[in-house]
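# predicted model and sequence follow; I will ask about them next.
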Amino acid sequence: MSEVLNGSPNGRSGLSLVPKTDVKQTAKDFKSDQEVRWCPGCGDYAILAAVQSFLPELGLRRENICFVSGIGCSSRFPYYMNTYGFHSIHGRAPAIATGLAASRPDLSVWVVTGDGDALSIGGNHLIHALRRNVNLKILLFNNRIYGLTKGQYSPTSEVGKITKSTPMGSLDTPFNPISLALGAEGTFVARTIDSDRKHLQSVLRAAAEHKGTALVEIYQNCPIFNDGAFDPLKEPGVRDDITIRLEHGEPIIFGAERDKCLRRTPTGGLEVASVADVDPAQIVVHDAHHPDPSLAFALSRLDSPAFRHTPIGIFRQVQRPAYDEQMRAQVEQAIEREGPGDLAALLASGDTWRIDG
C-alpha cells in the first residue's frame, strides 16, 4: 500500500498552487446574499451546508475558488456560494471547468452536476475529464430522477421505474456512476450520502486535496419526484447491515454487530460472508491506492437497485500526472524552443491575404 501525502498517494496536494488566506473564515463567509430556493426537504440543502462548512478548513482565498454547474436542480449551486461561479450549459460543465483549470492553476475548480446533467447529454464530457485527469473536483448529485423538468426517469433510474416519461416502467439499464468513473480511469472515485454530514465532509476534504480529477457521487433525496429512494441507507434498523463503509488499509467488515465481511470468491469476485466463518486472513482489506482498479470495480458492483449492499467512501485514490500540469509543461517547452510568439502575426501568416478598398 502506498503512502498518502497531502491527500494524494505519493504526490503533492491539488491545492498547492492555490493562494491561501490569512483571515480566519467561517461557513458564513461562503454564503451568498441569494435566497436558497430548492423544494422543502431537498437533499441539496444538506450538501450546500456541508460544503460551506468544510471550505473554511482549506484556508483558501474565496476569489480563488470557482464552482461551475450545468443545468438542473443542483446547478443552482454557484448562486448560493460566495465565491466565483459559472452557471453553464446542459452537460458541458466539465468541459468549461477543464478550460478554467488548465488556464488557471491558481484556482480550486469545482463542478456541480446531477445524474441527468452529467450522465445523459454530459456523459462524454464527464468521462473525458476523468480520463484526462484534469485538476478539478466533480460533485455528482444522484437522486435517480430528473427533478427540474418534473420527474422523468434519468440515466440512473432503476429498471421498471414508473415516471411521467415511462408510464409502463423504464426499460433502460441504469448507469452505475462509480463503475463508469473507474472504467474511465478516474484517479479519485468516491460515494457518500447527503444526510451523513460527517462522512460527506471527510470525502470532500480528501477530494479537495487530490491532484487530478476527483469524482464524488452523492446520494441525494428528491422529496417531490423520488422521495425515499435511499431510505434503506438511512434507517437505523437497516442501514448498518447493508452499508459497507470503506476505509483504506482496513479489513472490510460491516453490519450492526460487525459480523459481516467481504471475501474473494474462487473466481476472483467478492461475496458477503459471516466473520465467524472466515479465516481473518481471507477478509478483503480495502486498498484504495492500488494501481489496479479491479478491487474498486468489484466493490462498485455490490450496489444494486434493491440496495442489497452499498459501499460508501473512497473506492480509488491514486496518483497519475494531471492533464493541466502536463499541458503547461509543453507550453513552457515550446516557448523556450520557439520564443513567446506573436498571435497577430500567426493569424496573418500562411494562406491569408488582405483586400484593400
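Noted; the coordinates are in hand.

# rest of the way, CA atoms for contacts and neighbours
Noted.

# just give the nearest non-adjacent residue to Asp324, would you?
Distances taken as Cα to Cα, 6 or more residues apart in numbering place Ala102 nearest to Asp324, at 4.5 Å, with adjacent residues excluded.

# list the buried residues of the strand or helix carrying the one you found.
Secondary structure assigned from DSSP states H and E places Ala102 in helix 93-103. Of all the residues in helix 93-103, those buried under the rule 16 or more other Cα atoms under 10 Å are 93-98, 100-102.

# and the helix or strand harbouring Leu262, what's buried?
Using DSSP H and E, Leu262 sits within strand 260-264. Using 16+ other Cα under 10 Å as the test for burial, strand 260-264 gives 260-263.

# whichever helix or strand comes after that strand - contacts with which helices or strands?
From strand 260-264 onward toward the C-terminus, using DSSP H and E, the following helix or strand is strand 270-274. Under the contact criterion of 3 or more Cα pairs under 8 Å, 6 or more residues apart in numbering; DSSP states H and E, strand 270-274 touches strand 260-264.

# one more structure, for comparison:
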Amino acid sequence: MPLFEKSAFSPSELEARLRLHLLPDLGPRRFHQLIDAFGNASSALCAPASAWRVLGLPAACAQARRSAEIRDGASAALAWLEGCDQHLLMWDAPEYPALLAELSDAPPLLFVAGNPRILEKPQLAIVGSRRASRPGLDTAAAFSRSLAQAGFVITSGLALGIDGAAHQAALDVGGETIGVLGTGLKKLYPQRHRSLAAAMAAQGSAVVSEFPLEAEPNPSNFPRRNRIISGLSLGVLVVEASLASGSLITARLAAEQGREVYAIPGSIHHPGAKGCHQLIRDGALLVEGIEQILDSLRGWQSLPVAPSKVPPPVSHPLLALLLAAPHTSEALAIASSLPLSRVLAALTELELDGAVVNEAGRWFARVS
C-alpha cells in the first residue's frame, strides 16, 4: 500500500495539494504561504482570485488552478502513487524527513520511488564533477563504500561522474543511497542512469524529486535540487570539482543550512581540484579519510562504524609519483631518473594490475 494512503490527509486534500504543486510560478514559499493563509489546499483552490491577489501571487497561478491540464496532471500523479514502491511525502506529515523540514523553502511535496523510510536515516552527501578523472571516480567510490559500511546513507544527485560512482559504490557493499533529481521521476535525467535508478529503487534505496512527475530537465531545476541534497544530509563531501561546478553550490548551501562541508584536495595542476581548494580556503574541512568525517560527527556515535582499512604501503616508485600527481610517460622518466623504456614497461604492468590508468596521455594512480 502506498505510503500516502496512510497519512492523515483526505483524498480530496491530497488531490488539491497536487493541483497546487502543478501551478506555474508557484514555488515552495508560495505554496506554504497559501496553506498558511487558507488552512489547507482545498480551501486555497476554492478561494476567490481576489484573495490570491491580496497575497501577491501571480495572476497565472489563480487562472490556471481550475484548468483541465492541472486537473489531469493531479489525476495522473494519484494514479502513479498506486504503483509499487511509489510514494508521496508531505512537508507537514510525520514521515517527512526532519532535517529537510528545517529549511525555510522545504519542498512541499516529495515524490519517492523506492524506500521512503531511509530519508530519515543519517545521510552524507557525496558530490563532484560530471567529467571526473578516473582517480576522482575511484576516490568517490572508496569514500562511499566506507561511509555506507559505517552506517550512513549516501545521498547525491544521480548525475554522471562523481554522483553515479558514489551511488553505485554504496549499492555494491549492500548500503543505502538516495538520488535527488532535477527532473520529475518520469523524466529521469541523465537517461544513462536509468538502470542505476531502477536498481536503487529495487534494492531498498530511493530516488526522489520535488518536481512534478513529467518535469523536464530545465537548467534552473538543478540548483533547487542541490538544496535538497544538502538539506537531507548531515554533511556534504566534495570529491572533485572545478570552480564553476554545481557541486560548489551544493557545498555553499550546506554551509548556509548549518551542515558540515568536506573537501578532498588534489594536485594544483588539476582543474578538478580548484573547486575543492576554494572550499577549503572558505572553511571546508580538508579530508584524507573517513576518520576525519566521523570525528566531526561525534553526535552520531551510535552508528555501527566499520573499521577503516589501512592502505597497503606504496612499493613501486612510479606509483608513488602518480599518487602525488598525474604524469605523462616522459615526465615519469625524468622524475624517476629511469629510462623511458623501463618506465613504459613498468606502466604496462601496473595498468594490468589495475593500479594505474591512462587518460588523454597522462597516467593516474587508481585509488582502491
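Noted; the coordinates are in hand. From a predicted model like this one, the values you see are computed outputs, not experimental measurements.

# TM-score for the pair, please.
The TM-score (TM-score structural alignment, normalised by the length of the first structure) is 0.26; 164 aligned residues with a Cα RMSD of 7.2 Å.

# ok so, going back, what packs against the strand holding Leu262 of the first structure?
In terms of contacts (3+ Cα pairs under 8 Å, 6+ apart), strand 260-264 of the first structure is packed against strand 253-254, strand 270-274.

# out of those, which is the most enclosed?
Mean neighbour count (mean count of other Cα atoms under 10 Å) peaks for strand 253-254 among these, with a mean of 22.

# residue contacts, Gly235 of the second structure?
123-125, 254, 259-262 (Cα atoms under 8 Å, 6 or more residues apart in numbering).

# narrow the residues you listed to those in strands?
Of the positions in these, 123-125, 260-262 sit in strands, assigned by DSSP state E.

# most neighbours out of these, which is it?
By neighbour count, taken as other Cα atoms under 10 Å, the most surrounded of these turns out to be Ala125 (31 neighbours).

# how close does that one get to Ile178 of the second structure?
Using Cα to Cα, to the nearest Å, we find Ala125 of the second structure at a distance of 9 Å from Ile178 of the second structure.

# burial measure for Ser202 of the first structure, as a count.
If you count neighbours by other Cα under 10 Å, Ser202 of the first structure ends up with 14.

# following element in sequence after the helix or strand containing it, please.
Assigned by DSSP H and E, Ser202 of the first structure falls within helix 197-209. Once helix 197-209 of the first structure ends, the next helix or strand along the chain (criterion: DSSP H and E) is strand 214-219.

# other SSEs contacting that next one?
Partner elements for strand 214-219 of the first structure (3+ Cα pairs under 8 Å, 6+ apart): strand 137-142, helix 177-183, strand 188-193, helix 197-209.

# what angle separates that strand from strand 137-142?
20 degrees (axes from the mean of the first three to the mean of the last three Cα atoms, to 10 degrees).

# strand 214-219 of the first structure vs helix 197-209, what angle?
Calculated by the same axes, to 10 degrees, strand 214-219 of the first structure forms an angle of 160 degrees with helix 197-209.

# ok and strand 214-219 of the first structure relative to strand 188-193, angle-wise?
20 degrees.

# okay, helices next: where are they in the stretch 51-200 of the second structure?
For the stretch 51-200 of the second structure, applying DSSP state H, counting those that start in this stretch gives helices covering 59-64, 68-80, 98-101, 134-149, 162-172, 194-202.

# would you turn these into a markdown table with mean neighbour count?
Below are these laid out as a markdown table (neighbours: other Cα atoms under 10 Å):
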| stretch | mean neighbour count |
| --- | --- |
| helix 59-64 | 16 |
| helix 68-80 | 16 |
| helix 98-101 | 19 |
| helix 134-149 | 24 |
| helix 162-172 | 25 |
| helix 194-202 | 17 |
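
# excluding its backbone neighbours, what's nearest Ile154 of the second structure?
Using Cα to Cα, 6+ apart and skipping residues adjacent in sequence, the residue nearest Ile154 of the second structure is Thr177, 4.5 Å away.

# what of Lys260 of the first structure?
Among residues not flanking Lys260 of the first structure along the chain, Ser274 sits closest, at 4.7 Å (Cα to Cα, 6+ apart).

# distance of that neighbour from Pro311 of the first structure?
17 Å.

# ok, Leu204 of the first structure - contacts?
51, 216.

# and Leu343 of the first structure, how far from Ser103 of the first structure?
Taking Cα to Cα as the measure, Leu343 of the first structure falls 17 Å from Ser103 of the first structure.

# an error on my part: the question was meant for Glu332 of the first structure.
From Glu332 of the first structure to Ser103 of the first structure the distance is 13 Å (Cα to Cα).

# quick check: the nearest residue to Ala255 of the second structure once chain neighbours are set aside vs Ala141 of the second structure, distance?
Leaving out its chain neighbours, the residue that sits closest to Ala255 of the second structure by Cα to Cα, 6+ apart is Val261, at 6.6 Å. According to Cα to Cα, Val261 of the second structure stands 18 Å off from Ala141 of the second structure.

# same question for Ala125 of the second structure.
As judged by Cα to Cα, Ala125 of the second structure and Ala141 of the second structure stand 12 Å apart.

# do Ala202 of the second structure as well
Following Cα to Cα, the distance that separates Ala202 of the second structure from Ala141 of the second structure is 20 Å.

# thought Val261 of the second structure was touching Val236?
Yes. Look at Val261 of the second structure against Val236 with Cα atoms under 8 Å: they come within range, at 5.0 Å.

# rewinding a little: ok, of the buried residues of helix 93-103 of the first structure, which one's closest to Ala46 of the first structure?
Ala93 (22.0 Å; Cα to Cα).

# surely that closest one touches Gly114?
No. Contact between Ala93 of the first structure and Gly114 fails when scored by Cα under 8 Å: they sit 10.8 Å apart.

# for Glu359 of the second structure, what are its contacts?
By Cα under 8 Å, 6+ apart, the contact set of Glu359 of the second structure is Arg134.

# and the gap between it and Ser329 of the second structure?
Distance of Glu359 of the second structure to Ser329 of the second structure, given as Cα to Cα: 12 Å.

# what's the answer for Leu237 of the second structure, then?
Here Leu237 of the second structure is placed at a distance of 32 Å from Ser329 of the second structure (Cα to Cα).
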